[in-house]
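> no sequence for this one, just the structure:
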């Protein structure tokens, strides 16, 4: 047991520190007094040696979980081009509202992404996801964005239902306004194996955003859970 914790500290922790260095805006951001809760359900509908088809849904509770601020649906198709390289496409339907009214604004988002990943050791995996997305906003202007996610995952054994720990950061860039506008820093995620087909991930996230022309970042703290099921 002590050897396992030593390997975890020796490999995962230094790599996570390097990962967080890419997220300095979040670490310096000002808290915006909002704690949010995200719930995700993901269904792996089909997977073979070449293809993976999933359907995910998510709800986001804002303002200390006082109201439903957004809900999303995300069907995704991925092609396993190489053992270390996947490509995919996603259509994302999102309804989001502000805290000043009951009406939702609808977004249609189209993604193309590439996802390289490497097994650094028997237990430690490093993955990336680079997304080019087109946001079609109803009753507003459409625009292009990109998202760049960097993640570490460390596999655990003989820890009961806890099978992995992870960390990640994801940067968002708006090509219409030519600025970096969001970062999602996850310092720790915990993955539990509930059954042979079902897993539950719990995570904490610092979601930092800044408006066009502003230098300061505003951060909301997010507590999330993601339930996945593989058919």
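Great, that's in hand. Treat the numbers as computed from the prediction; the structure is a model and nothing was measured. Numbers count the residues shown, from 1 in each chain.
> contacts and neighbour counts: CA atoms only from here.
Noted.
> So which elements touch the strand of greatest length in the chain?
Looking across the chain with DSSP state E, the single longest strand is strand 30-47. Secondary-structure packing of strand 30-47 (3 or more CA pairs under 8 Å, 6 or more residues apart in numbering; DSSP states H and E): strand 51-62, strand 218-230.
> let's see 10 Å
strand 51-62, strand 67-82, strand 198-209, strand 218-230 (3 or more CA pairs under 10 Å, 6 or more residues apart in numbering; DSSP states H and E).
> Comparison target, given below:
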């Protein structure tokens, strides 16, 4: 456990070392995620995420992500999916991005109380009007610990680190792309529904001035 925490802190420190100046913004992200279990091994996930910027006053993006997963073992799953991202530019107009991705998900109990999840993702990103493809790697680690204060309430921490694998003509630069760190709680309503609520810090590496977003993040998960 100590080694895990040290690695997370080092990754976080590295992300903040890229820029001397940053632009900050308050944002709101709402995620709706639904799992449909076909059987004990196969499941389909439907994911929708609208995002707002400028303290939540302006619509920023909406993301649609359908995917399918196969359970190789009780703790290990693999899968893949498609993503469509519509972004409203502050300068006017929209961009349309399409992605394919592949996941490896490992989840287990580190102790009787601490739940651990690791997700490793490769993405192939296509921007409308551009011919080149941007490849990106994303690594997420998540910890959840029951609070024992309220039945069904857990403290949650996760960190996601993004690395661009190549350059692309539409503003993608090889190397560190961004980091997302979340601190909040998860409430289990019942076996079919739970919700994350908390603060997410998004630090985005840019060639000139970097971006730091302070995000109120709410995720509602359902499954059947």
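On my side now, so go ahead. What you are looking at is a predicted structure, and each value in this text was computed from that prediction instead of being measured.
> Could you dump the helices and strands packed on strand 30-47 of the first structure into JSON lines and include distance to residue 192 of the first structure and mean neighbour count?
Converted to JSON lines, these look like this (distance: least, CA to CA, whole Å; neighbours: other CA atoms under 10 Å):
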{"stretch": "strand 51-62", "distance to residue 192 of the first structure": "18", "mean neighbour count": "18"}
{"stretch": "strand 67-82", "distance to residue 192 of the first structure": "23", "mean neighbour count": "17"}
{"stretch": "strand 198-209", "distance to residue 192 of the first structure": "5", "mean neighbour count": "20"}
{"stretch": "strand 218-230", "distance to residue 192 of the first structure": "10", "mean neighbour count": "19"}
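> Please pull up the equivalent of residue 128 of the second structure in the first structure.
Taking TM-score structural alignment, residue 128 of the second structure has residue 138 as its aligned residue in the first structure.
> so who does the spatially most central residue of the second structure touch?
Closest residue to the average C-alpha location of the second structure: residue 160 at 6.4 Å, with CA atoms, centre = their mean. Residue 160 of the second structure makes contact with 8, 11-12, 118-120, 138-142, 178-182, 202, according to CA atoms under 10 Å, 6 or more residues apart in numbering.
> Now list the buried members of the residues you listed.
8, 12, 118-120, 138-142, 178-182, 202 (16 or more other CA atoms under 10 Å).
> looking at this, residue 214 of the first structure is in a helix?
No: under DSSP: H, G, I helix; E, B strand; the rest coil, residue 214 of the first structure falls outside any helix and is assigned coil.
> and it, how many neighbours does it have?
By the criterion of other CA atoms under 10 Å, residue 214 of the first structure has 9 neighbours.
> ok, now which ones touch it?
179, 181.
> Residue 212 of the second structure matches what in the first structure?
Under the alignment (TM-score structural alignment), residue 212 of the second structure maps onto residue 219.
> Just want to check the distance between that match and residue 72 of the first structure.
Look at residue 219 of the first structure and residue 72 of the first structure: by CA to CA, to the nearest Å, they are 21 Å apart.
> Check residue 95 of the first structure too.
Distance of residue 95 of the first structure to residue 72 of the first structure, computed by CA to CA: 7 Å.
> what residues are shared contacts of those two?
Joint contacts of residue 95 of the first structure and residue 72 (CA under 10 Å, 6+ apart) are 59, 106-107.
> Redo the helices and strands packed on strand 30-47 of the first structure as CSV? Include distance to residue 27 of the first structure.
Formatted as CSV, these follow (distance: least, CA to CA, whole Å):
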stretch, distance to residue 27 of the first structure
strand 51-62, 21
strand 67-82, 25
strand 198-209, 8
strand 218-230, 9
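> Residue 7 of the first structure: which of those strands is closest?
strand 198-209 (21.9 Å; CA to CA).
> mean shift of the closest one relative to the second structure?
Strand 198-209 of the first structure differs from its equivalent in the second structure by a mean of 1.0 Å after superposition (mean CA distance after the TM-score superposition for the first structure).
> three-state assignment of the residue lying farthest from the centre of the second structure?
Distance from the C-alpha centroid of the second structure, by CA atoms, centre = their mean, peaks at residue 149 (27.5 Å). What three-state DSSP gives for residue 149 of the second structure is coil.
> How about the contacts made by it?
Contacts of residue 149 of the second structure (CA under 10 Å, 6+ apart): none.
> on that earlier part again, excluding chain neighbours, what is closest to the match of residue 128 of the second structure?
In space, not counting the residues next to it along the chain, residue 138 of the first structure is nearest to residue 106; the distance is 5.8 Å by CA to CA, 6 or more residues apart in numbering.
> Tell me the residue in the second structure aligned with the one you found.
Using TM-score structural alignment, the equivalent of residue 106 of the first structure in the second structure is residue 96.
> In a strand, that match, correct?
Yes: under three-state DSSP, residue 96 of the second structure falls within a strand.
> Okay, it and residue 159 of the second structure: tell me how far apart.
26 Å.
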